[in-house]
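Colleague: Fold the stuff below for me.
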Amino acid sequence: MKAPRLPVPTPLHGTDTAFTQDSITRRLTKILQRTLAENDLPDTAVAQLTALLNSIPHGRIGYLPDHLAPELDIWQADIQPYLGQTWLEAPWFFVETYFYRRIAAAVDHFRSGIDPFAHQKRQGLAATVTQTQALLRQADRLITNGWQPNGFRQMLLAALWGNQADMSMWAAGDDAMPNHAKVDDQTTHLLVDDTTAVAQLLQSPVRRVDFIMDNAGFELIGDLCLTDYLLATRQVGTVFYHLKLFPTFVSDATAFDVESTVAYLNHHEDPILREAGQRLISYLVNGRLHLVTDPFWTSPHPLWQLPPTINQQLANANLLISKGDANYRRALGDAPWPHTTPFADIVSYLPTPALFLRTCKSEVLAGLSTAQAAKMAQLDEDWLINGRWGVNQLANNNSD
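Modeller: Sure, this is the predicted structure:
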């Protein structure tokens, strides 16, 4: 099993920074309170969620309750090293993934089908109707013009900045959610922009592109537009979406979320949206767009611990596109690397060229120059966590 070329720092814990501590003590409890308020749940689920709420942050990590789930034994083994630790003592990434797995267990998701975050996901789409229509019109124009590097760049930027719509950070419709709708904002807030190098990888038609997916809602709209552009222009033969096994991180996309969003477009009163929905349905039907999942994507493990089956799937792709902050954290082992660490030396374990599209909502980051890191510290004190800065970051280890 490959690992980063460099020694991996100790992963972040809840007590390491003010941000990680706030994420556990305030943000997780707020998410639970909202989940309880927005759902009419069975008494057993309410009792379990209330107990979970009361245990944060000083309660002890314990095993999941016995319930029907395809990866229960795997999760119980993953929990074992942290048994008895508090939420602040265990590694931050483990704590966050464990938190959402506890919610899935409480609502008995694999038996009941309950998505405790469905209300937020619906609100996320409803709050961005105008942006969705504008983006779909832009995509329609670019598809009509055929494959062009500049058109690809525009769709890539839309997919990147869609990651600002993260409902684990801001509730749907929250005015505090950053929004770089203007093109100038999108370009001036890029910390790393490897678009030209990525476009070169796709300068001739390729067989397959894989996405490690992130949020439903408006971010998923951007991902679907990018996918539609790649498939409709025939620059890519097949796209694979690697999706979450169960609802997690509030708005992370499951296969059901993709299918319901495509149906939303297909039944929309706007003809441009309907046409896009019909194209996307055709890709799903004819096998050009595949929706796949695996327990790994909701596990607490770093990306270099990919199961061999997924590693082989990704090796079959000409390009891997990883979306979002949590997937970026997983790729870097949620470790506090110096921000000037060469990015490709960390994700050297990946079997194919990989593009990371991510807005910065945590302190985990690599690949900056010394001058850039110093400049950002002076320019914006919250630049690592406020979602206003992003990366379009390529690691092409095949070019070494």
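Colleague: C-alpha from now on. contacts and neighbour counts both.
Modeller: OK.
Colleague: All the helices of the stretch 1-150 of the chain, in order from the start?
Modeller: With helices called from DSSP state H, counting those that start in this stretch, the stretch 1-150 of the chain shows them at 18-22, 28-38, 43-55, 72-79, 92-106, 109-112, 118-126, 129-144, 149-161.
Colleague: to compare against the first, here's another:
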Amino acid sequence: MYSCPTPSPLSAKFEGSFAYDTVKDRLPVILTKTIDTVHKCISSYEDKFGEDGANDVKSVVGQLSKLRSEMMTDKPLNDFRDDLKDTEKWNAALERLKQDEDHTPSHFKSPWLFVECAMYRQITSILQNSKFMKDFDPFCQQKSVALEKSMSGASVLLQYLQKYLALGDNGVDLARYFEIFLKASLWSNKFDLSLSAGVSHDPGSHDPVQVMSSLEEYILADETDEIFQCLSKIQTSAAKDVRVDIVLDNAGFEFLSDLCLAEFLLQSKLAQKIHFHIKNMPWFISDVTSKDVDYTLKQMTSSSDCTLSEFGKRWQSRLVDKSFIIVPEHLCQYWTLPSSYTDMQHLDESLYEYLAQSDLVIFKGDLNFRKLVADLSWSSDTPFKNALGAFHPSPLCSLRTLKADVVVGLKSGRDLEAEKDDANWMVTGKYAVVLFDA
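Modeller: Below you'll find the model as predicted:
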């Protein structure tokens, strides 16, 4: 039986850590860009709403600037004063943090996960308390640019999906195709606007199989076969529709790759229902919201690229026939809380029970991984199951490129091999893991 003491949370109080660098440098840059985005709205809001509109935008700019200053000078974390549905839960979480720490919670002293989530929640709070900007997404333009840049790469991946569909059941190596689309979804996670502080990168239009073959050596733990065997076993024995849930991460190329994986699962009959979990507010710059889902499919259907247009229309139809389901936002509230998933069962029993009805839950990306393992400084050879603690509503997997200095599930010594290759191996998105817990 594997056992080890519970490690400490990642925190900016450890100078020189990635958390420290993030709170010191990257988060203030994100806030600066957000302030600039809002400031550019002054004239348009003045044209639309008069002087009240201009003053409202200026007030938002002032409050965002204050938030940035408080972060940079390590001021205490503030309560949330708005009428959003999760406000009570956020303030309760802050109160628990105050009780757990021997000092006043602040940006550099408290757990990094809480601090980073709180920044995005405070941005929403400031906008919610405004008069005219309640529904404003300060990251909308960055996501739109990223989506536009990703279309050519997405078209290539979709053409590969078309080739699979044309084969029918004629001697198809189903496990191989499953691996291709699962790993396309995995590696698409490299394009994260929060990691790059909003700078968009073009995923390119290279052949997806060639690209993934070249990246295979950078997967530090790969339990793809176990995931396939799990779904195959369920598919052959289930007396009901097989359901797969995908807890989404980034919009743009990653979401398009997730949709490709979902389409493959349906076409291969490994699943009959795909449930997508979104964020209920703008989050970590590029995370998928309901508006992003609508905008993505609209851009696809109106594209001059026949492949993009065809699949855009197909996926809109799947939302109608319920083979694709966007999980209602009231069940997505937990994704924008600062709590780890170990606490979900007693903090959000309805979501936990919802996930328990799934046959496989796929967690995408770095933030979901950090919450799965409670953002603690685990030894890299800690078994995934151990780091999950009490969280196990259903069979689950994590598809994640490494962008924070925490990882589990590696064989002993694998971390040293990666570090020898790249001193920053844990934080650049160069390396990845595919982890599974049955």
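Colleague: After superposition, what is the TM-score?
Modeller: Scored by TM-score structural alignment, normalised by the length of the first structure, the superposition of the two chains gives a TM-score of 0.92; 392 aligned residues with a C-alpha RMSD of 2.3 Å.
Colleague: Can you lay out the helices of the stretch 1-150 of the first structure as CSV showing distance to residue 322 of the first structure and mean neighbour count?
Modeller: Output for those, formatted as CSV (distance: least, C-alpha to C-alpha, whole Å; neighbours: other C-alpha atoms under 10 Å):
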stretch, distance to residue 322 of the first structure, mean neighbour count
helix 18-22, 23, 15
helix 28-38, 24, 17
helix 43-55, 31, 15
helix 72-79, 24, 16
helix 92-106, 17, 21
helix 109-112, 26, 14
helix 118-126, 21, 18
helix 129-144, 21, 16
helix 149-161, 10, 21
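Colleague: out of those, nearest to residue 376 of the first structure?
Modeller: With C-alpha to C-alpha as the criterion, residue 376 of the first structure lies closest to helix 18-22 of the helices of the stretch 1-150 of the first structure, at 17.5 Å.
Colleague: Superposed on the second structure, what's the mean shift for the closest one?
Modeller: For helix 18-22 of the first structure, the mean distance to aligned residues of the second structure following superposition is 1.1 Å (mean C-alpha distance after the TM-score superposition for the first structure).
Colleague: just to revisit the earlier point, in JSON lines, list the helices of the stretch 1-150 of the first structure along with distance to residue 379 of the first structure.
Modeller: As requested, the helices of the stretch 1-150 of the first structure are exported to JSON lines (distance: least, C-alpha to C-alpha, whole Å):
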{"stretch": "helix 18-22", "distance to residue 379 of the first structure": "19"}
{"stretch": "helix 28-38", "distance to residue 379 of the first structure": "29"}
{"stretch": "helix 43-55", "distance to residue 379 of the first structure": "37"}
{"stretch": "helix 72-79", "distance to residue 379 of the first structure": "40"}
{"stretch": "helix 92-106", "distance to residue 379 of the first structure": "27"}
{"stretch": "helix 109-112", "distance to residue 379 of the first structure": "44"}
{"stretch": "helix 118-126", "distance to residue 379 of the first structure": "31"}
{"stretch": "helix 129-144", "distance to residue 379 of the first structure": "29"}
{"stretch": "helix 149-161", "distance to residue 379 of the first structure": "20"}
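Colleague: Residue 361 of the first structure is nearest to which of the ones you listed?
Modeller: Set against residue 361 of the first structure and scored by C-alpha to C-alpha, those come closest in helix 18-22, at 9.9 Å.
Colleague: Onto which residues of the second structure does that closest one map?
Modeller: Mapped onto the second structure using TM-score structural alignment, helix 18-22 of the first structure covers residues 17-21.
Colleague: picking that back up, between the helices of the stretch 1-150 of the first structure, which gets nearest to residue 270 of the first structure?
Modeller: helix 129-144 (7.9 Å).
Colleague: residues in contact with that closest one?
Modeller: For helix 129-144 of the first structure, the surrounding residues in contact (C-alpha atoms under 8 Å, 6 or more residues apart in numbering) are 151, 155, 158, 218, 221-222, 225-226, 229, 232-233, 270, 272-273, 276.
Colleague: redo that, cut-off 10 Å
Modeller: With contact meaning C-alpha atoms under 10 Å, 6 or more residues apart in numbering, helix 129-144 of the first structure is reached by 125-126, 145, 148, 150-152, 154-155, 158, 181, 217-219, 221-222, 224-226, 228-233, 265, 270, 272-276.
Colleague: What does residue 238 of the first structure correspond to in the second structure?
Modeller: Residue pairing (TM-score structural alignment): residue 238 of the first structure is matched to residue 273 of the second structure.
Colleague: Its match: what's it in contact with?
Modeller: 241-245, 262-263, 265-266, 318, 322-325, 358.
Colleague: Give me the buried subset of these.
Modeller: 242-245, 262-263, 265-266, 318, 323-325, 358 (16 or more other C-alpha atoms under 10 Å).
Colleague: among the residues you listed, which are in strands?
Modeller: When DSSP state E defines the strands, the subset of those inside them is 243, 244, 245, 324, 325.
Colleague: ok, so of the residues you listed, who is nearest residue 354 of the second structure?
Modeller: Within those, the smallest distance to residue 354 of the second structure is 9.8 Å, found for residue 245 (C-alpha to C-alpha).
Colleague: contacting residues for the aligned residue in the first structure for the closest one?
Modeller: Per TM-score structural alignment, the equivalent position to residue 245 of the second structure in the first structure is residue 210. Listed by C-alpha under 10 Å, 6+ apart, the contact set of residue 210 of the first structure reads 238-242, 289-290, 313-322, 354.
Colleague: Same question for residue 109 of the second structure.
Modeller: By C-alpha under 10 Å, 6+ apart, the contact list for residue 109 of the second structure reads 11, 12, 13, 14, 20, 74, 75, 76, 101, 103, 115.
Colleague: What of residue 303 of the first structure?
Modeller: Applying C-alpha under 10 Å, 6+ apart, one finds that residue 303 of the first structure lies in contact with 3-4, 296-297, 311, 327-334, 347, 349-350.
Colleague: what residue of the second structure takes the place of it?
Modeller: By TM-score structural alignment, residue 303 of the first structure lines up with residue 341.
Colleague: I'd like the distance from its match to residue 95 of the second structure, if you could.
Modeller: Distance of residue 341 of the second structure to residue 95 of the second structure, computed by C-alpha to C-alpha, to the nearest Å: 19 Å.
Colleague: quick one, what contacts residue 97 of the second structure?
Modeller: The neighbourhood of residue 97 of the second structure, defined by C-alpha under 10 Å, 6+ apart, consists of 91, 103, 104, 105, 110, 111, 114.
Colleague: nope, residue 45 of the first structure is what I meant
Modeller: Neighbour list for residue 45 of the first structure: 36, 51, 103, 104, 105, 106, 107, 108 [criterion: C-alpha under 10 Å, 6+ apart].
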